[in-house]
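Undergrad: Below are the sequence and a predicted model; questions follow.
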Amino acid sequence: MIKRNNKHIDNPFYDPTLNGRHRKSKRFKAFTATSLIFSIAFLIFFLYDMISKGTPAFEQAYIKVDVTYNEESIENSRTAISSEYLGVVSRAWLREIPRHVEQNPSLMGQTISVWALADDQVDQYLKGHYYKLKRKDRALIDDLKAYGNVELKFNKIFFTNGDSKIPEFAGLNSAVIGSILTLIITMLFAFPIGVMTAIYLEEFADDNKFTQTIEVNINNLAAIPSILFGLLGLAIFINLFGLPRSSPLVGGLTLALMTLPIIIVSSRAALRAVPDSIRQAGYGLGLTKIEVTRDHVLPLAFPGILTGSIIGLAQAMGETAPLIIIGMIAFIPDAPSSVFHAATVMPAQLFTWSGMPERMYVEKTAAGIMVLLTILISLNSFAIYLRKKYEVKW
């Protein structure tokens, strides 16, 4: 007879701890589900906060004013418009008036109604954000708005201009070009060296203490803080080799050092995933080890290698700490024309904007994060697409 008091059980197949294990399993499932819910809720909150703050940056306030082009206004651009508009029109736009005449000399001697870029405080006032606008200027904006002479238009300046100390004139153009040049250098150095290193360690190197030491160091390098790579880049590329500071060349080489371990580890995993039967079949046909690796193993592993490499480059694109050490956080208003000129990158640009006191930089920072996340998600999606497209079913 079986007693159900959990103290004395005559049935040899009865496990007195079974109910306790079921309860632990239910609690574990509840904890994991709760963690997942919190993670999703945090992600939704983060995206909502970022989108709600960044979306207004894609619009910019413009005011319709009469501009007089003459010798006096060329020498002093503040005289080109009525004095009542000086407090609501962007100073950066006023400085561009002489350049307008240089590009179109026929403007000289004319008075034309144009849409002028508004001051950042006017922009914040129209968007319902915190602003510091004088009462008379606010009354002027309200009157202009009533007559349709104030509008929020698409902010192309955000994509065509570089950094600026004047918030309404600041854009991401120079940072985007700097990021592209930096990633090109990173890819040109990290991808071939990383893949060839992985092929050698996985297919050709003997299993001895030397290769084991290399493998341990590669795995350790993949886990160290990225700022240490910035110190390494500063010591080697700038102090030792004398390469230009803040240049995409130094930034790309520094990020290549950081990305190399990731590419090597992911490439070795892709090579290891190729069945040994592929290699044995090649050897059975009389092929050499190089021919088997080049013509059979590498093509099958290439989708995984490419996926890991793109993900590593995407991670490098979002790095800020190593680039701060080598000076790529400097104020760079103009886009670099070569990899030897001073440049900045998008993460460093956003870091700079986040510390600016003007409120307009808050929405520009959030909008820049949206652009950066879009690029990173696109790169990861592209990596998944390539993996699916070239994946071979064994």
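TA: Nice, I can see it. As the structure is a prediction and not an experimental result, all values here were calculated from the model.

Undergrad: switch to C-alpha atoms for all contacts and neighbour counts from now on
TA: Noted.

Undergrad: in the helix or strand where Thr211 lies, what's buried?
TA: Applying DSSP states H and E as the criterion places Thr211 in helix 209-221. Residues Glu215, Ile218, Leu221 are the ones in helix 209-221 that count as buried (16 or more other Cα atoms under 10 Å).

Undergrad: Quick check: end-to-end length of stretch 214-233?
TA: 21 Å (Cα to Cα, to the nearest Å).

Undergrad: Helix, strand or coil: sort out Asp207 for me.
TA: coil (DSSP: H, G, I helix; E, B strand; the rest coil).

Undergrad: separation between it and Arg99?
TA: From Asp207 over to Arg99 (counting by Cα to Cα), the distance is 68 Å.

Undergrad: Please compare the first structure with the one that follows:
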Amino acid sequence: MSQVISAPAATARAASTRRDIGIKRRYAAERRFRTYGLAAITFGLLFLFLLISSVVSKGYTAFEQTMITIPVEFTESVIDKNNERATNPQKLMTANYPVVARNALAKVLGVDPSDRAAMKAVGGMLSDSVRTQLRDVVVNNPSVIGTTQPVSMLAHGDIDSAYKGQIDLSVPEKNRKVSDKQVGWMNQLAESGALAGHFNTGIFVNGASSRPEAAGVGVAFIGSLYMMLIVLVLSLPIGVAASIYLEEFAPKNRFTDLIEVNINNLAAVPSIVYGLLGLAVFINFAGLPRSAALVGGLVLTLMTLPTIIIATRAALKAVPPSIRAAALGLGASKMQTVFHHVLPLAMPGILTGTIIGLAHALGETAPLLLIGMVAFVADFPASPLAPSTALPVQIYMWANEAERAFVERTSGAIIILLIFLVLMNLGAILLRRRFERRW
């Protein structure tokens, strides 16, 4: 006898079935969402890894520089033939030091000085910066004239690239910048220990140079440091003061609403627009010098202010209203409540936003190009008003160079810039974790 199911029971079973189907669909949708999220994170990390590995693989060799260490005879007949250095010290500044270096290397290699073609090839083994290096040795200690001293000199950029394996030496000689004769000399010097790779301190302390082996980011770093100090000194107090007024004291009306909307819009304005503004106001109108760290700092201050104001207002809003109510209830004034209670509790968020804004400003290039900081600057700026450049601009200029050796310099400078950015962001995270309070 078949069992008869009542209508209410059938309805309940159908409802239960629909509920189970709905739950399964919801769980399936949640699993798909998690899968999409994991896929997005995986792709992001993959591309980040490819980017960093590409930069590191091309730039890590920039922190090693090929040097040639040989005994150099500071020949008096070349440096000061007529013994004029006592009455004319300028003579030591204008001596033909490349000839001194070339003759020393030719002697080590056993090259006949009368063979002009061979001597020219020998001179091509050394960087043109030996002129400055040997000149400084003689000027600082004139007593070395007439003696032989061991000196470590920079190898030419092409020799450096060949020694690092960046030049394919299997191609015909006419298709590469390093001749077979120079390759043989390079191997000879390497076997004797006269030619070897050393840690490249020059990339950190040297300025711009047309010779890749002598180029460094030292001048650009000082320029960036000047600009970051200007941005910090101007943007932090102005941004915090504006945020406190808008959040704690300003009346809520259409005018303040308009200001808030404009601040949010300014945070999204392309950075090149700030460069145009700096060119029009600070250079053309105010008459400040082009390519100066002061102008760059002012432009980056304008660009950073919206970010700091937004971050500071968010930090002030995060302070519980009970803090304000308790302070006011105990008799504190509005000013005392803000500066003695609210602002200290919001300081972690303010510092975090400031550091993130500075990190953003440190990596900017477009506004600095428009105010002339793309100039070739080889000397360290003595003040913010002196001509200077910045790290991202230096990277931009090296990226446009045609020589192969500048490729590793570009990637090496990117690594240095990334390290500074990582350290600044790490500092922001540590400050937040150190001072953050949970409510």
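TA: On my side now, so go ahead. Just so it is clear, the structure is predicted and the values come from calculations on it, not from any experiment.

Undergrad: Can you give me the TM-score here?
TA: TM-score for the superposed chains, counting by TM-score structural alignment, normalised by the length of the first structure: 0.95, backed by 391 aligned residues with a Cα RMSD of 2.0 Å.

Undergrad: List the superposition-based mean deviation of the helix holding Thr211 of the first structure with respect to the second structure.
TA: Average distance, helix 209-221 of the first structure versus aligned residues of the second structure after superposition (mean Cα distance after the TM-score superposition for the first structure): 0.2 Å.

Undergrad: Against which helices or strands is that helix packed?
TA: Secondary structure elements in contact with helix 209-221 of the first structure, counted by 3 or more Cα pairs under 8 Å, 6 or more residues apart in numbering; DSSP states H and E, are helix 248-272.

Undergrad: now for the helix or strand just after the helix it packs on, which elements pack on it?
TA: Next in sequence after helix 248-272 of the first structure, counting helices and strands by DSSP H and E, comes helix 276-284. With contacts taken as 3+ Cα pairs under 8 Å, 6+ apart, helix 276-284 of the first structure sits against helix 289-292.

Undergrad: Can you check which part of the second structure the helix it packs on sits on?
TA: Mapping helix 289-292 of the first structure onto the second structure (TM-score structural alignment) gives residues 334-337.

Undergrad: ok, average deviation of the matching stretch from the first structure?
TA: Mean for stretch 334-337 of the second structure is 0.7 Å (mean Cα distance after the TM-score superposition for the first structure).

Undergrad: so where is stretch 170-180 of the first structure in the second structure?
TA: If you align by TM-score structural alignment, stretch 170-180 of the first structure falls on residues 215-225 of the second structure.

Undergrad: hang on, the earlier thing: in the match of helix 289-292 of the first structure, what's buried?
TA: Thr337.

Undergrad: Where in the second structure does the next helix or strand after the helix holding Thr211 of the first structure fall?
TA: Using DSSP H and E, the next helix or strand after helix 209-221 of the first structure towards the C-terminus is helix 226-233. Helix 226-233 of the first structure lines up with residues 271-278 of the second structure when matched by TM-score structural alignment.

Undergrad: which of the residues in that stretch are buried?
TA: Per 16+ other Cα under 10 Å, stretch 271-278 of the second structure contains these buried residues: Ser271, Ile272, Tyr274, Gly275, Leu276, Leu277, Gly278.

Undergrad: Name the nearest residue to the aligned partner of Ala335 of the first structure in the second structure, ignoring sequence neighbours.
TA: Using TM-score structural alignment, the equivalent of Ala335 of the first structure in the second structure is Phe380. When the adjacent residues along the chain are set aside, Phe380 of the second structure lies closest to Val219, with 5.1 Å between them (Cα to Cα, 6 or more residues apart in numbering).

Undergrad: The one you found contacts Val377, doesn't it?
TA: Yes: Val219 of the second structure is within contact range of Val377, at 7.4 Å (criterion: Cα atoms under 8 Å).

Undergrad: Look at those two and report which has more neighbours.
TA: Neighbours per residue, other Cα atoms under 10 Å: of Val219 of the second structure and Val377, the larger number sits with Val219, 24 against 18.

Undergrad: List the buried residues in stretch 431-439 of the second structure.
TA: Buried, per 16+ other Cα under 10 Å, within stretch 431-439 of the second structure: Leu431, Arg432.

Undergrad: Check stretch 384-402 of the second structure too.
TA: Counting neighbours by 16+ other Cα under 10 Å, stretch 384-402 of the second structure gives 384-399 as buried.

Undergrad: rewinding a little: which of the buried residues of helix 209-221 of the first structure lies closest to His129 of the first structure?
TA: Nearest to His129 of the first structure out of the buried residues of helix 209-221 of the first structure is Leu221 (Cα to Cα; 45.6 Å).

Undergrad: list the contacts for that closest one?
TA: By Cα atoms under 8 Å, 6 or more residues apart in numbering, the contact list for Leu221 of the first structure reads Met258, Pro261.

Undergrad: Mind doing that once more with 7 Å?
TA: Remark: with contacts taken as Cα atoms under 7 Å, 6 or more residues apart in numbering, Leu221 of the first structure is in contact with Pro261.

Undergrad: so what corresponds to Ile377 of the first structure in the second structure?
TA: Ile377 of the first structure maps onto Val422 in the second structure, by TM-score structural alignment.

Undergrad: which SSE is its match in?
TA: If you go by DSSP H and E, Val422 of the second structure is part of helix 405-435.

Undergrad: Now that helix on the first structure. Mean distance?
TA: Mean for helix 405-435 of the second structure is 1.2 Å (mean Cα distance after the TM-score superposition for the first structure).

Undergrad: Tell me how far that helix lies from the chain's centre.
TA: 7 Å (Cα atoms, centre = their mean, to the nearest Å).

Undergrad: buried sites along that helix?
TA: Buried, per 16+ other Cα under 10 Å, within helix 405-435 of the second structure: 405-417, 421, 424-425, 427-429, 431-432.

Undergrad: which residues are in contact with stretch 137-155 of the first structure?
TA: Phe58, Glu59, Gln60, Ala61, Tyr62, Ile63, Lys64, Gly87, Val88.

Undergrad: If you count neighbours, what's buried in that stretch?
TA: Asp137, Arg138, Leu140, Ile141, Leu144, Val150, Glu151, Leu152, Asn155.

Undergrad: Among those, name the ones in helices.
TA: Asp137, Arg138, Leu140, Ile141, Leu144 (DSSP state H).

Undergrad: how near is the third one to Ser82 of the first structure?
TA: Taken as Cα to Cα, the spacing of Leu140 of the first structure relative to Ser82 of the first structure amounts to 12 Å.

Undergrad: what's the distance between the lengthiest helix in the second structure and the middle of its chain?
TA: Ranked by number of residues, the top helix in the second structure under DSSP H is helix 7-59. Helix 7-59 of the second structure sits 38 Å away from the centroid of its parent chain (Cα atoms, centre = their mean).

Undergrad: which strands and helices sit next to it?
TA: Judged by 3 or more Cα pairs under 7 Å, 6 or more residues apart in numbering; DSSP states H and E, the packing partners of helix 7-59 of the second structure are helix 405-435.
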